[in-house]
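Student: Dropping the sequence and predicted coords here.
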Amino acid sequence: MGRTLTWRAREKDVFDRESGKNFKGKVLILDDCYRSIQDQAMKNNVKVKQAEIPDTLAVIGNQSFYHCTGLKNINLGEVAQIRKEAFSGCIRLKEAVFSDKLEILGKSSFAQCKRLEKVELESGRLRKLEAGTFQECESMEKICLPEGMEIIEDRAFYRCVNLKKVVFPAQGLKKIGREAFYWTGMDKVEFPDSLEEIGDSAFLKSKTLEKARIPSSVKKIGKWAFHGCGRLKVLEILGEPEEIGEWIVNKSTTIRCRKGGSVEKYALDSGFAVEYL
């Protein structure tokens, strides 16, 4: 059994880098005097296996647990902000259950957590997923995105190859960024009627995708958005987007759209088969 060490605040209410460097145990338990964990506090600590965070703690700083490759369990208490690369490279972390107070998930905050299976996001305060948030989380199979989320930024779920089901918020989501769902395992996607933009290569190489229906609210479909989705036989486009990029689907995919509209012209000019709504 590893030692269990409880640290007292050294610098006001911050668990700082010096405290992190001095920590030699396997289980980190923080007292309720703490309000934040400093940037890089536990960075590259390969011995820590578990971290217990009090409900008083609101901020987990940049790269605070970066490449803590032994970390298996962490409770996230009432944390409101998890900043850039906070848990990136924690390859043994299996679960992340977030507080309903969560407001910020920083860029690549859980990137390359290859064994991360369970993710619970319920916070209505979270307005966007930053770039690369869950990039290359290869074991994730399902995620429900909370109501109130407006933006999924670039590569948020890039190469989450076993991600089979994504539940989008019923309303409010406006943008899906570049390569956001590149090479995922979904068989269908159901977008909310609020969606306005699907970025370049957003679903590129999602080889199991069979069904996609783009609502009339969408104004832009980026290039290669659904290219490489070999099982996608029909892409339904209900509206008339202002911008459609090149090669949004494979040649084997039929575009289903309104007769006489700009989507029909795009499809015919690009050499795609067309069906009508």
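Tutor: Cool, got the structure. Numbering: from 1, shown residues only.
Student: Going by C-alpha atoms from here, please, whenever you check contacts or count neighbours.
Tutor: Noted.
Student: S36 against L57, yeah?
Tutor: Yes. Counting by Cα atoms under 8 Å, S36 touches L57, with 5.4 Å between them.
Student: So those two - more neighbours on which side?
Tutor: L57 (24 against 19; other Cα atoms under 10 Å).
Student: Return the residues in contact with that one.
Tutor: The neighbourhood of L57, defined by Cα atoms under 8 Å, 6 or more residues apart in numbering, consists of 32, 34-37, 77-79.
Student: ok, 7 Å please
Tutor: 34-36, 78-79 (Cα atoms under 7 Å, 6 or more residues apart in numbering).
Student: From I248, how far out is it?
Tutor: Going from L57 to I248 by Cα to Cα, to the nearest Å gives 45 Å.
Student: Also R115?
Tutor: Distance from R115 to I248, by Cα to Cα: 32 Å.
Student: okay, pairing it with this:
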Amino acid sequence: MHTINKLEQNHFSKYFLLKEVTLPTSITSLGNSCFSECISLNNIELPSSLIEIGTYCFEYCSSLTSITLPSFISKIGKWCFFKCSSLKSINIPTTIKEIDDWYFGACSSLTSVNIPSSVSKLGNYCFYECKSLTSISIPSTIKELWNNCFNICSSLTSINIPSSISKIGIECLFECTSLIEINIDNIQFIDDEKIYINEPILVSIEIPENLKLINKRNATKQNIDEFIFSSSINELGDNCFYNHQTLTSINIPTSINKLGCNCFYGCSSLTSITIPTSVIEIGQYCFYKCKALTTINIPISVSKIRDSCFECCSSLTSINIPTSISEMGNYCFSFCSSLTSITIPTSVIELPDGCFNDCTSLLSITLQSSVSALGNYCFNKCKSLKSINIQTSVSRIGVSCFNECQSLNNIKIPTSITLFGKSCFFNCGCEEELKRNTSIPRECFEK
């Protein structure tokens, strides 16, 4: 009598009516896709002799509710239990070293899984769309959580990431919509894309001491109430809190020296923020559309305000620009519609394009003798601006600079100005007076 040691690839694949299987004790290996798409299979007894299960072996076995893995099995292939949508629990033996890619992907009924300390890897998508999984214990033998590992685990309420893990992959906790708490002990690197997104009730996340950089960490549509930072972090990278619409305040530690581009972009509920003197660089669009931000203090350690840095901060009523600022970016305060007054320090030599564009509440501005040029659209549509004292140091007024400044009735044009941009005084309150009393070119008053 012939002894069977292995069931070959696709041996029972697509046996749609197969319900029960008992394998002989001689079996040591199940080939790739061996029971793939056996959609009626609800019970299978694996022999203790079994040491290897191939890739896709039980894929789409949608009626399989439980399975007991033999204690001496050493290898289980990728996608092994993919779409076993009725599988509720599984005990992984200590002989298994890796839970590979898509192991339990779309096992939507899986409520619990035991990961032994022998496991050192959780692969890409390994628990993807395990919508019934409420909790999981990750052993300290795991070194890295790979991409999309717990993606769409929508019932997962909390997760403890042990100190052994130094990297979290892309979208690792994407769409974990019930997640309330994440405890991270030792993360040194957060991937360039999303760690987690769209978890509407996430309460807190504690940032560990070992983390040096939060880089491009997109927290879109989050409702995280609190971020607790370690003093070891030295940079908040590009897009760090991008579009984090429920963040109301944040305490930045004194170890931070850079706020990256788009760092707080679209944080529409952010009302206050303290920037420590350790910060020397604030990236472009850093506070763009922070519509609830009423005031901000730029520390003297900062030398440049980048493009659109505070653009559309519509509740910002005042801002202190320190004497350390030597350069202001284009549209840096554009559409700050509540800003009423501002003083430009002597360190600034040029007001860039669109600097105070559409600041409709701006009543007054103090220019220093250091300013040599007023850029294009610099005070465009500043409809409340009544007067401005242009110093003799100014040699250029840009295109549409005072366009539609309808309340501007008091302005003196020094003889030092040799270049007037088109439409620079179009529909301006002082338009008729300037036409009568100066030799400013006619195109300055035309659209």
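Tutor: Structure received. Everything numeric in this text was worked out from a predicted model, so none of it was measured.
Student: hang on, the earlier thing: ok, R115 and I248 of structure 1, which is more surrounded?
Tutor: Neighbour totals were compared for R115 of structure 1 and I248, and I248 leads with 26 against 18 (other Cα under 10 Å).
Student: rewinding a little: tell me which of the contacts of L57 of structure 1 persist in structure 2.
Tutor: Of the contacts of L57 of structure 1, the ones still in contact in structure 2 (both residues aligned by TM-score structural alignment, their matches' Cα atoms under 7 Å) are 34-36, 79.
Student: Among those residues, which one sits closest to S252 of structure 1?
Tutor: Checking the kept ones among the contacts of L57 of structure 1 against S252 of structure 1 by Cα to Cα gives V79 as the nearest, at 46.8 Å.
Student: which stretch of helix or strand covers that closest one?
Tutor: When elements are assigned from DSSP states H and E, V79 of structure 1 belongs to no helix and no strand.
Student: contacting residues for it?
Tutor: Here V79 of structure 1 is in contact with 57-59, 99, 101-102 (criterion: Cα under 7 Å, 6+ apart).
Student: what do you get for L64 of structure 2?
Tutor: Counting by Cα under 7 Å, 6+ apart, L64 of structure 2 has contacts 41-43, 84, 86-87.
Student: What distance do you get for whatever residue of structure 1 lines up with it to E210 of structure 1?
Tutor: Under the alignment (TM-score structural alignment), L64 of structure 2 maps onto L93 of structure 1. Applying Cα to Cα, the value for L93 of structure 1 to E210 of structure 1 is 31 Å.
Student: same thing with A131 of structure 1?
Tutor: 26 Å.
Student: more crowded one of the two?
Tutor: Taking other Cα under 10 Å, A131 of structure 1 and E210 do not tie; A131 has more neighbours (25 against 17).
Student: Surely the more buried one is within a strand?
Tutor: No. Judged by DSSP: H, G, I helix; E, B strand; the rest coil, A131 of structure 1 forms no part of a strand; its state is coil.
Student: who's in contact with the equivalent of it over in structure 2?
Tutor: Under the alignment (TM-score structural alignment), A131 of structure 1 pairs with D101 of structure 2. Residues near D101 of structure 2 by Cα under 7 Å, 6+ apart: 78-79, 123-126.
Student: Give the aligned range of stretch 114-123 of structure 2 in structure 1.
Tutor: Residue span in structure 1 matched to stretch 114-123 of structure 2, by TM-score structural alignment: 144-153.
Student: Give me the buried positions along the matching stretch.
Tutor: Neighbour counts over stretch 144-153 of structure 1 (16 or more other Cα atoms under 10 Å) mark 145-153 as buried.
Student: do stretch 91-99 of structure 1 as well
Tutor: 91-96, 98-99.
Student: of these, closest to A9 of structure 1?
Tutor: Looking across the buried residues of stretch 91-99 of structure 1 and measuring by Cα to Cα, the closest to A9 of structure 1 is S99, at 23.4 Å.
Student: Redo the buried residues of stretch 144-153 of structure 1 as CSV? Include secondary structure and distance to Q50 of structure 1.
Tutor: Below are these laid out as CSV (DSSP: H, G, I helix; E, B strand; the rest coil; distance: Cα to Cα, whole Å):
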residue, secondary structure, distance to Q50 of structure 1
L145, coil, 26
P146, coil, 27
E147, coil, 30
G148, coil, 31
M149, coil, 30
E150, coil, 33
I151, strand, 32
I152, strand, 29
E153, coil, 30
